[in-house]
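S.K.: the amino acid sequence is not available; the structure is as follows:
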């Protein structure tokens, strides 16, 4: 891929070009002491000079000595809420003189350009596409917004302690599903194109010549540094062994620590469990069916025909881990984990998905450690 140089002072031009093309610009900013994606109107809203310290059960922002806006890796959410919405009306019903009248909820979508997504987020997007678009019944709400999505990816220059995307094959370099991709250097950005839509935006920017060998070397060194990660998820063949260890004592060990709060599933960029609820007005003349995010850690998620099929936390954690790491391979041809590490840092008690998987695939009891 041929890349050109975009000076730091011209980053605001990218925002202007996207806005003039009709896109709502969505990107990272600091809110409630975390990096979150929201609508942005100018580059000053980006998290300049901020980086996260992520550990099991710990997430904290800190100032850096550099003037970069992509010096962080992840926050509590990525792209998922913008396509698979936490609350999605599906249909309405209204009592009329002719009887009940049903109609599909309106499909609302508009052009969105998302800047700052990493390789793990793009891998998660590809999995969400498989689930919502490539099955026998594509989701019309997801599909409508997906078709109007423009993605500016950013290659990681470092990894957080909780990152393990190298072992899942999903980072730190963005290699697919983007329109433009950036490498952030001290003096600016190396920009490359990944689509015709990206090329159209690319041609409207004030870009320097093709990047120099020194700049390319710096970007490659950053990727190499980001590839040095502390955690390594077992390979996919090993993860299939999880289904052979359903009564391993480690399931109870983790259940003794797990709060069944569902934080891991909420921050996971690939989880797609949902439930449906009905609401009506006080006169019972109008009703609405709404799809809401759900979690397999909820008791009600396993409630069928008057019976709780996963009554204990160990059953629910086992369901999540088996489905995510083993059964997804049968459904989608790969594990459902993209190595972002969000579930590790946002778990209130610091349960480490990678450590648990390593213990369980070995099929041997685990010696308890201080927690």
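M.R.: Thanks, I have it. It should be emphasised that the depicted structure is a prediction, and the values quoted were computed from it without experimental measurement.
S.K.: for the rest of this, base every contact and every neighbour count on C-alpha atoms.
M.R.: OK.
S.K.: just give the closest residue to residue 33, not the sequence neighbours.
M.R.: Leaving out its chain neighbours, the residue that sits closest to residue 33 by C-alpha to C-alpha, 6 or more residues apart in numbering is residue 61, at 6.5 Å.
S.K.: so that neighbour touches residue 32, yeah?
M.R.: No: taking contacts as C-alpha atoms under 8 Å, residue 61 lies outside contact range of residue 32: 10.3 Å.
S.K.: pasting the second one now:
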């Protein structure tokens, strides 16, 4: 995989997109849709959000245009991550059909995935994908549908140079520069992109682009942009291991304080790139002959998630918020070897009442008031 970073002029990005498509991949990238930046199929660099900036704060997200000639990736994450591409919101697991005499016949869903290249992946979302991998690909029973989609992904990271007010990835160690988990990585600078390979597949694509080596001045510009993004982050978590802080404060009045504001809507878990709670449901045809058994996204903020034999175990918002925060920031260390938070800040921006996870943790730790 040994290859030196190359320089791709700004007007040459279509060459990269075409190289990715040449192997039969669908190319997905960031696009502006319904007032947000989301992943969607792209045909050319012209489909990317040129000159678009985001403004994010607790409970608020907005886009504004600067200039059509401005950078393509000068914004922080929108509501999506890679999660919907590998752990889909609603998927068939198995189906049954009953034609009468022979009784019901059961058929398992066959995993299938189209090769897909994703441009614009950020460091925090690569870290989140690694956590999803630890959950869904655990031996001895890896999830076959997840594996099929995961193996079909070709990831083009973009190192962050513009952070949102809600970002805190520097404190979790998950950004703003992508260090692993990508096939190619781009540093966007004024006149183009520095392109580096992170896998053999990425090195093959990079070699086909036949780029000139990136000079030292451009490398220095790229490094300065990432360092500025890290230094500009104003939010943080006090520690990367919050198990003692949270588990010693399970009866803190702070849980009551946050419950007075929390709507138990589940927005935070929907936009979180690492949450994986799900439910299984049956969907039958009107004549009852056919039935599909589906897995769909769920949230620990719903009453059904803690329903057990006629009892909702966590019937109050206080218990649901505590379950979410302590599981993600404390118990994930025992399950996956690290916290489940990658510092993307989505749960802060997309909370309808602007609850700030970092402020809640600070209050619990006695470092401030949420």
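M.R.: Alright, I've got the coordinates. Not measured: the values here are computed from a predicted model.
S.K.: what's the TM-score here?
M.R.: Once the chains are laid over each other, their TM-score by TM-score structural alignment, normalised by the length of the second structure reads 0.96; 365 aligned residues with a C-alpha RMSD of 1.3 Å.
S.K.: and residue 61 and residue 32 of the first structure? Which one has more around it.
M.R.: Comparing residue 61 of the first structure with residue 32 by other C-alpha atoms under 10 Å, the one with more neighbours is residue 61, at 16 against 7.
S.K.: the second structure: which residue goes with the more buried one?
M.R.: Under the alignment (TM-score structural alignment), residue 61 of the first structure pairs with residue 63 of the second structure.
S.K.: now the helices for the first structure?
M.R.: 11-20, 80-83, 119-132, 140-146, 165-168, 196-202, 213-226, 236-239, 250-257, 263-267, 313-322, 328-332, 342-345, 353-362 (DSSP state H).
S.K.: now, of these, which is deepest in the fold?
M.R.: Ranked by mean neighbour count, those are led by helix 342-345 with a mean of 26 (mean count of other C-alpha atoms under 10 Å).
S.K.: OK, contacts around the residue minimising distance to the centre of the first structure?
M.R.: Centroid check for the first structure by C-alpha atoms, centre = their mean gives residue 269 as the closest residue, at 2.8 Å. Contact analysis of residue 269 of the first structure by C-alpha atoms under 8 Å, 6 or more residues apart in numbering lists 77, 78, 79, 80, 121, 124, 125.
S.K.: these two touch, right, the third one and residue 121?
M.R.: Read that as residue 79 of the first structure. Yes: using C-alpha under 8 Å, residue 79 of the first structure makes contact with residue 121 at a distance of 6.9 Å.
S.K.: out of the helices of the first structure, nearest to residue 97 of the first structure?
M.R.: Residue 97 of the first structure sits nearest to helix 140-146 of all those, at 30.2 Å, using C-alpha to C-alpha.
S.K.: in the second structure, what residues pair with that closest one?
M.R.: Aligned by TM-score structural alignment, helix 140-146 of the first structure falls on residues 144-150 of the second structure.
S.K.: next, the mean deviation of that stretch compared to the first structure.
M.R.: For stretch 144-150 of the second structure, the mean deviation from the first structure after alignment is 0.5 Å (mean C-alpha distance after the TM-score superposition for the first structure).
S.K.: can you give the distance of that stretch from its chain's centre?
M.R.: Taking C-alpha atoms, centre = their mean, to the nearest Å, one finds stretch 144-150 of the second structure lying 16 Å from the centre of the chain it belongs to.
S.K.: also stretch 262-281 of the first structure?
M.R.: When C-alpha coordinates are averaged (C-alpha atoms, centre = their mean), stretch 262-281 of the first structure and its chain have centres 14 Å apart.
S.K.: over to stretch 146-161 of the second structure?
M.R.: Using C-alpha atoms, centre = their mean, the offset of stretch 146-161 of the second structure from its chain centre is 10 Å.
S.K.: got a list of contacts for that stretch?
M.R.: Everything outside stretch 146-161 of the second structure that qualifies as a contact, by C-alpha under 8 Å, 6+ apart, is 73-74, 76, 85-87, 111-123, 136-137, 175-178, 181-188, 225-229.
S.K.: picking that back up, which of the helices of the first structure sits closest to residue 276 of the first structure?
M.R.: Closest approach to residue 276 of the first structure among these is made by helix 140-146 (15.1 Å; C-alpha to C-alpha).
S.K.: circling back: distance to residue 305 of the first structure for the helices of the first structure - can I get that in a markdown table?
M.R.: Output for those, formatted as a markdown table (distance: least, C-alpha to C-alpha, whole Å):
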| stretch | distance to residue 305 of the first structure |
| --- | --- |
| helix 11-20 | 51 |
| helix 80-83 | 31 |
| helix 119-132 | 26 |
| helix 140-146 | 29 |
| helix 165-168 | 38 |
| helix 196-202 | 49 |
| helix 213-226 | 49 |
| helix 236-239 | 32 |
| helix 250-257 | 25 |
| helix 263-267 | 25 |
| helix 313-322 | 18 |
| helix 328-332 | 26 |
| helix 342-345 | 31 |
| helix 353-362 | 32 |
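S.K.: ok, which of those comes nearest residue 27 of the first structure?
M.R.: The nearest among the helices of the first structure, by C-alpha to C-alpha, is helix 11-20 at 10.4 Å.
S.K.: what's the closest one packed up against?
M.R.: Applying 3 or more C-alpha pairs under 8 Å, 6 or more residues apart in numbering; DSSP states H and E, we find helix 11-20 of the first structure packed against strand 24-31.
S.K.: residue 8 of the second structure maps to what in the first structure?
M.R.: Aligned partner of residue 8 of the second structure by TM-score structural alignment: residue 6.
S.K.: residues in contact with that match?
M.R.: Here residue 6 of the first structure is in contact with 188, 189, 190, 191, 206, 207, 208 (C-alpha under 8 Å, 6+ apart).
S.K.: again, only this time at 10 Å
M.R.: The neighbours of residue 6 of the first structure, taking C-alpha atoms under 10 Å, 6 or more residues apart in numbering as the test, are 13-14, 182, 184, 187-191, 205-209, 211.
S.K.: how do those look in the second structure, which are kept?
M.R.: Here is what carries over to the second structure from the contacts of residue 6 of the first structure, by both residues aligned by TM-score structural alignment, their matches' C-alpha atoms under 10 Å: 13-14, 182, 184, 187-191, 205-207, 209, 211.
S.K.: so how do I select the buried members of those in ChimeraX?
M.R.: Here is the ChimeraX command that selects the buried residues among these (16 or more other C-alpha atoms under 10 Å):
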select :13,14,182,184,188,189,190,191,207,211
